[in-house]
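Asker: the following comprises the amino acid sequence and a computationally predicted model.
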Amino acid sequence: METFSSIECFVRSAEVGSFAEAARRLSLTPAAVGKNVAGLEARLGVRLFQRSTRRLTLTEAGQRFLDEVAGSFQTIQHALANLASAQGQPAGTLKVSMGTVFGRLYIVPLLAEFLQRYPAIVPDWHFDNRQVDLIGQGFDAAIGGGFELPQGVVARKLTPAHRVLVAAPGFLARHPLIGTPADLQEMDGILIRSPQTGRVRAWPLTHRDQSQSPLNLRVRMTMSDSEAACAAAEQGLGVALVSLPFAVPYLQAGSLVRVLPDWYVDDGSISLYYAEHKLMPGKTRAFVEFIIEQFARQGLAQRFSAV
């Protein structure tokens, strides 16, 4: 009978392609991980990895073995985690990725209530505007928009991802004749450059009646972050196209107002992502249900809708 630790070392090494990285995630030494895998290979009588100085690669036998054991291994691991929960309550380190500003504005304020409800959970929250490898990097969940949905990951929609045009009241006082999308052609624009591709996307504007129009703003400057674009627009530097959740505090304070309020850009959804398991760890289930509950209670989907 193979030990659980040997199979765990094999599965983690296969996931990340490195004994050293697997060792870091398992809080072991690379030598211990390599020894466990070598012992497993010796007992099975097959080579599971092709080893090189750069990366581990599964052999045909190794891939077949991984396909057979990975699902059962995860089920056992999650069962152990749930059984080990403090007094039957969800427990353990909760590793979550979320956008920097979105997380700070809308998720971090929920932390006190979440920990009061689940005191045995230890948040390990990562703030990054880039998509993460949910399974490969060991995240329990992620919050964001525009994620590719790999096999084994599910998405629960939290809110529409709408972008809106905003400007400072003083700027609009100097440019009072913005009544149609065509009027934007002569306006200084503060546009968003994708941090992933480096390109400024050509967004179409959508009207409340679902008709569309091209968005043609004269580029005055570009930013890679909607919150920074809001701060620039607040100074009266132009019309900014920004994600609505980032604009909400400025709109509520009156330092920015919407331009062409019947028009917006539809950028999909902001969703909660997590790995699909027959037996979801209690800490992950608690977080998913809590976030969905809070978004419904606070009406955030309605606040983030431009329609």
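Answerer: That came in fine, so what should we check first? Numbering: from 1, shown residues only.

Asker: please make it C-alpha for all contacts and neighbour counts, starting now.
Answerer: Will do.

Asker: what segments of the stretch 101-250 of the chain are helices?
Answerer: Counting by DSSP state H, counting those that start in this stretch, the stretch 101-250 of the chain has helices at residues 111-117, 169-174, 226-234, 244-253.

Asker: export the ones you listed to JSON lines and tack on mean neighbour count and distance to residue 126?
Answerer: Compiled in JSON lines, the helices of the stretch 101-250 of the chain are given as follows (neighbours: other Cα atoms under 10 Å; distance: least, Cα to Cα, whole Å):
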{"stretch": "helix 111-117", "mean neighbour count": "13", "distance to residue 126": "14"}
{"stretch": "helix 169-174", "mean neighbour count": "15", "distance to residue 126": "36"}
{"stretch": "helix 226-234", "mean neighbour count": "22", "distance to residue 126": "18"}
{"stretch": "helix 244-253", "mean neighbour count": "18", "distance to residue 126": "19"}
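
Asker: and of those helices, who's closest to residue 280?
Answerer: helix 111-117 (18.4 Å; Cα to Cα).

Asker: what's in contact with the closest one?
Answerer: 121, 290 (Cα atoms under 8 Å, 6 or more residues apart in numbering).

Asker: then stretch 191-209?
Answerer: Under Cα under 8 Å, 6+ apart, the answer for stretch 191-209 is 130, 212-215, 219, 221-226, 229, 240-242, 262-266, 307.

Asker: check it against this one:
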Amino acid sequence: MAIFQPSIEGRRVESLANLESFVRSAEHGSFSEAGRRMSLTPVAVSRNVAMLERNLGVRLFHRSTRRLVLTEAGEAFRLGIADRLEGIQAAIAEAATGGREPAGTLKVSLPPTLGLTYVLPLLPGLLKRYPRIRPEWHFESRPVDLVAEGYDAAIGGGFELSPGIVARTLAPAHIVAVASPAYMAGRVPPTDPAGLQSLAGIVMRAPRTGRIRRWTMRDAAGNEMPATLPETIVVNDPMAMREAALLGLGAAMLASADALPALESGGLVRLVPRWYADAGAISLYYASRTLLPGKTRAFVDWVTEAFGSQKLAERFAGSFG
């Protein structure tokens, strides 16, 4: 198979597969993980990267038995092509659909509170721009199997990244301690996470494991401390925790995204504001970077642009206090 194709000027254009193999390997520090994300074998990814290095005449990675590390030339090359690669892939997908308007049923899984608060309000604009899309949106508190259950996309965290599934980070998933002003009236606010145990606790029992969720909080300096709330009230849904806290029934550990509207309105106040727990990331999941259906590409771009324009990653960051 030809590695280069002549351009009009007589120069050569590098294979897209080689470029994507390089970028994914750089992102994950592993040929194996890059292959899993691209539905290729580690050997195929390694071969693609080696061909790219040979064609460019530079070494892009320092290789060891444990991890790949970019060389100086590799880092410069990654910075030069990473943003352009997605644009090229989007153009390929658009060409494959013949430029047709995005259409069809768009099946998406969304966590209830985040989905209702931040994503559902984006739907009128999306449908005005793409009127042939037919939303089928499921608001559910579970990681779905995109391929087996026929979802075009999902938003959330903790999904298993089976081969071919892409996770695009939208914002941090930070957990903060909150209570209502009415509940805290007359009480001395705790000065660190250990002090939360003196308050009535609104806690959640995880539906899948049956266990009470426990968190370890950290501060900007990297100090860590367990945050132990008494099991005064036990629920099985994050929205129920938030509503119970708004009713003045005690303190709760909530995702900052779920708590933000009430914090901004004054319905809740943040406790130990220098501390937060890190639950990973809120990500947008879909089946492949290349040759996405137009409806999925439209949704991915619409949501990503909205999270950026509304600065939700910054607003969700519990580390900002």
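Answerer: Yep, it's here. Model, not experiment: these values are computed from the prediction.

Asker: thinking again about what came up before, which of the contacts of stretch 191-209 of the first structure are buried?
Answerer: 215, 219, 221-226, 229, 240-242, 263-266 (16 or more other Cα atoms under 10 Å).

Asker: looking for the alignment partner of residue 19 of the first structure in the second structure.
Answerer: The alignment leaves residue 19 of the first structure without a partner in the second structure, by TM-score structural alignment.

Asker: how many neighbours does residue 19 of the first structure have?
Answerer: Residue crowding around residue 19 of the first structure was assessed by other Cα atoms under 10 Å; the count is 25.

Asker: contacting residues for it?
Answerer: 13, 30, 33, 34, 56.

Asker: ranking those by neighbours, who comes first?
Answerer: Neighbour max across the contacts of residue 19 of the first structure (other Cα under 10 Å) = residue 33, 27 neighbours.

Asker: that residue looks like it's in a strand, true?
Answerer: No - going by DSSP: H, G, I helix; E, B strand; the rest coil, the assignment for residue 33 of the first structure is helix, not a strand.

Asker: that one and residue 74 of the first structure, how far apart?
Answerer: 18 Å (Cα to Cα, to the nearest Å).

Asker: on that earlier part again, export the helices of the stretch 101-250 of the first structure to CSV and tack on distance to residue 41 of the first structure?
Answerer: Listed next are these as CSV, based on distance: least, Cα to Cα, whole Å:
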stretch, distance to residue 41 of the first structure
helix 111-117, 43
helix 169-174, 70
helix 226-234, 51
helix 244-253, 52
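
Asker: what sits against the equivalent of residue 245 of the first structure over in the second structure?
Answerer: Taking TM-score structural alignment, residue 245 of the first structure has residue 257 as its aligned residue in the second structure. Applying Cα under 8 Å, 6+ apart, we find residue 257 of the second structure in contact with 114, 173, 174, 315, 316.

Asker: and residue 42 of the second structure, by the same measure?
Answerer: 31, 32, 33, 34, 35, 36.

Asker: tell me the one of the residues you listed nearest residue 148 of the second structure?
Answerer: residue 36 (17.1 Å).

Asker: skipping adjacent residues, who's closest to that closest one in space?
Answerer: Spatial nearest neighbour of residue 36 of the second structure, chain neighbours left out: residue 163 (4.7 Å); criterion: Cα to Cα, 6 or more residues apart in numbering.
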